[in-house]
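S.K.: fold the following and give me the result.
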Amino acid sequence: MQNDIQINHLYFSYDGACVLEDINLQYNTSEFLAIIGPNGGGKSTLLKMMIGLLEPERGEVLLFGENPLHVSHEIAYVPQDTIANKDFPIKVMDVVLMGRLSKSKAFATYSKEDRAIALGMLERVGMKGFENQKINTLSGGQRQRVFIARALACEAKIMFLDEPTASIDTAGQISMFKLLKSLNETVGIVIISHDINVALNYATKVVHVNKTLFVHDVPKTQNFKVFENQNEHVCPVELISATRCNHFPKELA
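M.R.: You can find the predicted model right below:
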């Protein structure tokens, strides 16, 4: 069976410095994939290569069996939250409607169907009633929900998110992961996260990235453990079949 994402012997360098080395990874849309690892370890680079923003130095990335650029209509990308320019008066509804641009004819206005879909996606992410509010008046968590609604409006098969909880408090992070978990029933989720415990509690697959990749299947009864490597230039990526950690706070369950 063909994997929805297939990465084979992937290499990438910045200015001659190796960032990713011999990466191999498989993913299917039924999975909730969390990518974790240290700053500068290559997490964002790997994600950008998955969606075609960067090209491999060697190796290949296939989405649904093709070059990511050839199936861009099948994926949606939610970057890290950035505070909107306070002088840019864009409303929440207008932001979500941007997700319909690929579905609209050139120079055409948004249709009634586009607006209905956008409203439906706002409701799905818990932001119904905010459609006429300016995006720059929202909290970090609310903005991220709006950006997720925009991604959903694309009707993509896989959603890629780069640290969507970075500007959110603990309660907001838990709420966000619960939302993504529910969305994973109909769309693939690939997320970069800095919170190992929360990611593991909600993801079905976790990989730890720091330049190189080592795939390690962990028994479902075994808690998550990042193996240290004495060689600073070789740090493994572990593939974990995630289960609820025994030490995870009860209130996060």
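
S.K.: every contact and neighbour count from this point should use C-alpha atoms.
M.R.: OK.

S.K.: which parts of the stretch 101-250 of the chain are strands?
M.R.: For the stretch 101-250 of the chain, the strands defined by DSSP state E, counting those that start in this stretch occupy 158-162, 188-192, 205-208, 239-241.

S.K.: just send these back as JSON lines, with mean neighbour count and distance to Gln2 too.
M.R.: Shown next, in JSON lines, are the strands of the stretch 101-250 of the chain (neighbours: other CA atoms under 10 Å; distance: least, CA to CA, whole Å):
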{"stretch": "strand 158-162", "mean neighbour count": "24", "distance to Gln2": "15"}
{"stretch": "strand 188-192", "mean neighbour count": "25", "distance to Gln2": "15"}
{"stretch": "strand 205-208", "mean neighbour count": "24", "distance to Gln2": "18"}
{"stretch": "strand 239-241", "mean neighbour count": "22", "distance to Gln2": "19"}
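
S.K.: would you do the same for the sequence below? I want to compare the two.
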Amino acid sequence: MDKIIELQNVTAGYGEDIILRNVNIAIHRNDFIGVIGPNGGGKTTLVKVILGLIKPITGKVIYYDSMKEGKQQKIGYLPQNSDTDKVFPISVLDVVLSGLAQPNRLINRFLKAQKAKAREILESTGILHLADKNFGELSGGEMQRVFLCRAIVSDPELLILDEPNTFVDNKFESDLYHTLKKLNEHKAIIMVSHDVGTIAYYVKSIACVNRELHYHQSNIISQEQLDAYNCPIQIIAHGSVPHTILKEHNE
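M.R.: Coordinates of the predicted model:
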């Protein structure tokens, strides 16, 4: 498979606070990687490095082929908490169109073809009927659907999702994974989650992040492997469905 992004010996952090050390990982087309690990272990920092929002202290990030230029349009990002003003009077369609926005470009200057593309994306996720509705009037699940549409409207080569199922209903979660499975046919996906038991049904590989990164080239991972990766997560079961919890640091 072709590489699209590669991190080589990356150490990253904020000022003198080093969060990640010696990270090595290559992202290929059609990868579906689940990123797990404890809070404060570096998952968000890893995402910021890939997005180019922070530069490595040491090491390098390599963008291949078409990712070299205009990576902002080549990487779609669904954050855990959006910076969209939920009070500002903006329509759902305009929120989605903001995923195509270029610097110094006004929203009302979008072409008809771009608006048609945005409506097509809304339809594919089952929320076209919300296109002209005020964004601030939506439920949490509806907002997440809109943010997903915004993340994919530019047809990125890589889609990154940070805890996409936080504060949403079970139906959205089910619809989300169905949508991601279809998207993964033609784009790479990285999904950050605290629940390896759930995402393991959908991802193809798992990256355990706790200051260091351990890449597991399978979606099947055991408690012994998590312990070996120094990933303080414990697999538990509710009925037939496995979930995970954060272990006590002294265990």
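
S.K.: rewinding a little: could I get the strands of the stretch 101-250 of the first structure as JSON lines with distance to Arg100 of the first structure?
M.R.: What follows is the strands of the stretch 101-250 of the first structure, written out as JSON lines (distance: least, CA to CA, whole Å):
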{"stretch": "strand 158-162", "distance to Arg100 of the first structure": "15"}
{"stretch": "strand 188-192", "distance to Arg100 of the first structure": "19"}
{"stretch": "strand 205-208", "distance to Arg100 of the first structure": "30"}
{"stretch": "strand 239-241", "distance to Arg100 of the first structure": "35"}
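
S.K.: count of neighbours near Glu69 of the second structure?
M.R.: 11 (other CA atoms under 10 Å).

S.K.: can you check the one 5 residues further on too?
M.R.: Neighbour count of Lys74 of the second structure, defined by other CA under 10 Å: 19.

S.K.: quick one, what contacts the closest residue to it other than its chain neighbours?
M.R.: Nearest non-adjacent residue to Lys74 of the second structure, counting by CA to CA, 6 or more residues apart in numbering: Pro156, 4.2 Å away. Contact analysis of Pro156 of the second structure by CA atoms under 8 Å, 6 or more residues apart in numbering lists 73-76, 187.

S.K.: swap the cut-off to 6 Å and go again
M.R.: 74-76 (CA atoms under 6 Å, 6 or more residues apart in numbering).

S.K.: same question, Leu180 of the first structure
M.R.: By CA under 6 Å, 6+ apart, Leu180 of the first structure has no neighbours at all.

S.K.: looking for the alignment partner of it in the second structure.
M.R.: Leu180 of the first structure maps onto Leu180 in the second structure, with residues paired by TM-score structural alignment.

S.K.: look up how far Lys48 of the second structure lies from its match.
M.R.: 21 Å (CA to CA, to the nearest Å).

S.K.: returning to that earlier point: now the contacts of Pro156 of the second structure as TSV including distance to Ser240 of the second structure and secondary structure?
M.R.: Listed next are the contacts of Pro156 of the second structure as TSV, based on distance: CA to CA, whole Å; DSSP: H, G, I helix; E, B strand; the rest coil:
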residue	distance to Ser240 of the second structure	secondary structure
Lys74	38	helix
Ile75	35	strand
Gly76	33	strand
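
S.K.: which element is Asn3 of the first structure on?
M.R.: Counting by DSSP states H and E, no helix or strand carries Asn3 of the first structure.

S.K.: for Gln26 of the first structure, see how far away it is.
M.R.: For Asn3 of the first structure relative to Gln26 of the first structure (CA to CA), the value is 6 Å.

S.K.: which residue ranges of the stretch 51-200 of the second structure form helices?
M.R.: Applying DSSP state H, counting those that start in this stretch to the stretch 51-200 of the second structure gives helices spanning 71-74, 92-97, 112-124, 140-152, 170-183, 196-199.

S.K.: how about the longest one: buried residues?
M.R.: So that's helix 170-183 of the second structure. Under the neighbour-count criterion of 16 or more other CA atoms under 10 Å, helix 170-183 of the second structure has 172-173, 176-177, 180, 183 buried.

S.K.: now swap in the third one and tell me
M.R.: By neighbour count on 16+ other CA under 10 Å, the buried set for helix 112-124 of the second structure is 115, 117-122.
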